[in-house]
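Asks: My questions concern the predicted model and sequence given below.
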Amino acid sequence: MQRTISILPALIFLLLGLFSTAQESPEVDLGGALRFNYNLSSWKPEQKNRGGDFGYDMFRINAVAAYKGVYVNAEFRHYSESFGGGMLKQGWFGYKFNEQDELQLGLTQVPFGIQQYNSHNWFFNLGYYMGLEDDHDMGLKLIHLGENIEYHLAYFKNAEELNFGNTSAVSPSRYSYDVAGNNKEVHQGNIKFVYKVGDSLQSRFGISAQYGGLYNINTKETGDHYALALHYEAFYKSWNLKSEAMLVAHNPQNEFGNSEKIITMAAYGAPYEVAADFKLYTLAVSRDVPVDWGPISNLQFYNDFGWMQKKEAAFEDSFMNVTGVLVTAGNLYTYIDYAAGYNHSWLGGNFVDDFAAGNPNAKWEARFNINFGYYF
């Protein structure tokens, strides 16, 4: 079985070679971004005494190259060491059979829910923190983008693997959230279907599903996890609406004494606990306002809301709401956000278990944030 799996990529690219079209010379396109961040948080008294903090956020390099019909798309990011340091956000080999059908192999975006993002703000929406928005895993994906019908089929061997040890835990130095701790995501299948209709009011009705294993490195047993989502996105003149309803469950095979009502997830250099079973509802709306203020050409106002309803009765639900504006000035994009959270690991409270048990005595906390990003 291992020999069959090992030769699968070779067979795929042999087939791609048979279908590839002529291309005279290699094509390479390089880009990137530099971002700085200012934030002022309600739960940090010393930071408030300083008037907030302003510093380095991220530097990234993007590369797209193609030759004889086969291409590569990669993005490498470098954050501060406390946020995970250097990491590959995405990177895949691709082939386009025609204008509608494409195959991708590597660290590619998981086809689930509204994409590329289910949000408008710099913080994303609540699902990002549970690996349900802009997630990337290691696998193979087929995409069909028809005029009215769009579908995605994918198989992911695992999340991005950095250690390659026999019983190595998942490294937290990653961009998107994955199950971590003593469990590892394995053999995940995804299917996503979207129906597109409308002219002045453009609508995208979608359904997504994923199912995979959770291999426990201590018990050597494999549990499972799944997620289902209904999603709708609308475009009308300068307005955009994004809405999703998700059902999520994890069934790990943990060691005796370890709760199966909680899983560990990790990204940006640190793990935290998340309720194993929950429903998630998100609603996001934005409006573009063109302006002519020197280099400033557009203002996008938005409000993005998320509610995590946990199945376990003793757990406290989590909420998130971000109100803000994106200012476009040439290649400089500035997000000005007021992000509020209740039992939210990144917005006050207890980082470790806000998305799991939470705190019944928690209060809403907020962070005023300005992110400056120049994209080239």
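Replies: Yep, it's here.
Asks: contacts, neighbours, all on C-alpha from now
Replies: OK.
Asks: now the helices: where do they sit in this protein?
Replies: 2-19, 45-50 (DSSP state H).
Asks: out of these, nearest to Q210?
Replies: Judged by Cα to Cα, the one of the helices of the chain that comes nearest to Q210 is helix 2-19, at 21.4 Å.
Asks: In the closest one, which residues are buried?
Replies: F13, L16 (16 or more other Cα atoms under 10 Å).
Asks: Same check on stretch 322-334?
Replies: V322, T323, G324, V325, L326, V327, T328, A329, L332, Y333, T334.
Asks: Can you list which of those are found in strands?
Replies: Among the buried residues of stretch 322-334, the ones falling in strands (DSSP state E) are V322, T323, G324, V325, L326, V327, T328, A329, L332, Y333, T334.
Asks: The structure to be compared is supplied as follows:
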Amino acid sequence: MQKKALNYCVSLLLLGCAATPAMAADLSIGDPKTDLGELKLSGFLRAKYQDKSWTGNDHKLTFDAARINLDYTSPKIFGHLEYRCYQYNKLCDFSTLVDAYVGYNINDSHLLQAGLQPVPFGPGRFWESNYYGGVITQIGLEDVHNVGLKYQGKFDTGTQVELAYFTGDGGSYSGPYSEDASRYTTNFVKPEDSSLTHLDEQNMFIGRVKQEIRSLPEPMKGNIGASYWQSDIENKTNGQTGDRQAWAVFGDVSYNNLGFGLTLGKNEVDNKDPLTPKASLMGSFDDNFMVANEGMFYTADVSYKFKNVGKLDAVMPYAMYSSYVKSEDGYDDSSRHLVGVATYYKNMSFVAEYIMGKNDFLIGGPSSSYAQGGDDETHELLNLQFYYKF
């Protein structure tokens, strides 16, 4: 009942923002430089049109998603809340909390942050320039948001250090299809099939180090870094405890408006499950799927931003390569590759992306895509999106 009421309130707020576009850009109170601080509301409304090679059911323009951000900023205390809703069959029938954290600025270089927040693994929250994301988001290592405490420190050497402890995931919310996979982040979830094992990830210790490369000639800029993830995997079916260990190394370089990034690493899960020791049940966005417990992952991204193109503020073409190469013999690798372009005009943007997926559940693959695979075909998706930001 509480989730339904929250969905209803979010829907009303979104409709109010859409109906008052002139006022939406000024939804802030206070001054971030004062002790009282500033409270600011922002977000977006998004529509989409998709053409899928594996089905002909989506050839129509529809409302897709909305995001609401509420930010509090002051010299010492800050906070952030992000809530999203999506339309599957009706407005906001799937909705989920993404972030809800507060922080304290110890000084200009060091801070503490507590609550539901992005996990500091890989190069950042997003590993690429596109809007759809790479296949590693479905493996549960990219754009992950869990509940915990994080320390961040920046040093004069150009080094940034983040150390975090997460007690568990952010929980499930409201969706029309799944009991426990109604969530933004791909986590281990409770199975709807009683024959599958219920896993829960806890006690996550995660660290990330980034180093600015200062020896590059102007106007080049670059960073390199590494991150490590260690956690307990509680097998709620048999009472045993396994673990996850993952690492990633990454780097990026830019030259004026040209940017290139590369991330590679390994994921290894011991689920203490005698029935399916090689794969584990995970879920997000109201879907469940099995994921191979061990594999190498790769993401490469390139983009170029053309500024002030005619009446447009910017035009940015980009391309991405991402893959999950499974260690188990007989398991087919999963991949998602993408080329696209985004155009920006004031508070509006338009995105066109052509996506190719193989053994990718979101791009036409079977439910076993991220585990043993078994699909020899490459499926294509044309993804068109229109954003109104407030």
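Replies: Ah, there it is. The model shown is predicted, which means the values in this text are computed figures rather than measured ones.
Asks: Any chance you could compute the TM-score here?
Replies: Taking TM-score structural alignment, normalised by the length of structure 1 as the basis, the two superposed chains have a TM-score of 0.86; 342 aligned residues with a Cα RMSD of 2.0 Å.
Asks: farthest pair in the ones in strands among the buried residues of stretch 322-334 of structure 1?
Replies: Maximum distance among these (Cα to Cα): 21.8 Å, for V322 and A329.
Asks: which ones are touching the spatially most central residue of structure 1?
Replies: Structure 1 has D134 as the residue nearest its centroid, 2.1 Å off, counting by Cα atoms, centre = their mean. The neighbourhood of D134 of structure 1, defined by Cα atoms under 8 Å, 6 or more residues apart in numbering, consists of Q109, V110, Q115, Q116, Y117, Y128, S176.
Asks: OK, contacts around G103 of structure 2?
Replies: Contacts of G103 of structure 2 by Cα under 8 Å, 6+ apart are I77, F78, G79, L111, L112, Q113, A114.
Asks: quick one: the aligned partner of T323 of structure 1 in structure 2 from L384 of structure 2, how far?
Replies: In structure 2, the residue matched to T323 of structure 1 (TM-score structural alignment) is V339. Distance of V339 of structure 2 to L384 of structure 2, computed by Cα to Cα, to the nearest Å: 12 Å.
Asks: Find residues that contact each of these two.
Replies: By Cα under 8 Å, 6+ apart, the residues touching both V339 of structure 2 and L384 are E353.
Asks: what's the longest helix in structure 2?
Replies: Structure 2, longest helix under DSSP H: helix 2-19.
Asks: Check whether S178 of structure 2 really touches D287, as I assumed.
Replies: Yes. S178 of structure 2 lies in contact with D287 (Cα atoms under 8 Å); the separation is 6.4 Å.
Asks: Not including adjacent chain positions, what is the nearest residue to E102 of structure 1?
Replies: Nearest residue to E102 of structure 1 in three dimensions, chain neighbours excluded: K96, at 4.3 Å (Cα to Cα, 6 or more residues apart in numbering).
Asks: Check I68 of structure 2 too.
Replies: G43 (4.5 Å).
Asks: Show me what that neighbour lines up with in structure 1.
Replies: Per TM-score structural alignment, G43 of structure 2 is aligned with G32.
Asks: Kindly tell me how buried its match is, as a neighbour count.
Replies: 15 (other Cα atoms under 10 Å).
Asks: For it, give me its contacts.
Replies: F59, R60, I61, N62, Y375, F376.
Asks: Show the contacting residues for Y38 of structure 1.
Replies: G52, D53, F54, G55, N369, I370, N371.
Asks: Verify the contact between the third one and N37 for me.
Replies: Yes. With contacts defined as Cα under 8 Å, F54 of structure 1 counts as touching N37 at a distance of 5.6 Å.
Asks: neighbour-wise, which of the two wins?
Replies: Neighbours were counted for F54 of structure 1 and for N37 using other Cα under 10 Å; N37 has more, 17 against 14.
Asks: what about the closest residue to the more buried one other than its chain neighbours, how many residues close to it?
Replies: Nearest in space to N37 of structure 1, with sequence neighbours left out and distances taken as Cα to Cα, 6+ apart, is N371 at 4.5 Å. N371 of structure 1: 20 surrounding residues under other Cα under 10 Å.
Asks: how much space between the match of G43 of structure 2 and Y175 of structure 1?
Replies: 16 Å.
Asks: ok, now E99 of structure 1?
Replies: 30 Å.
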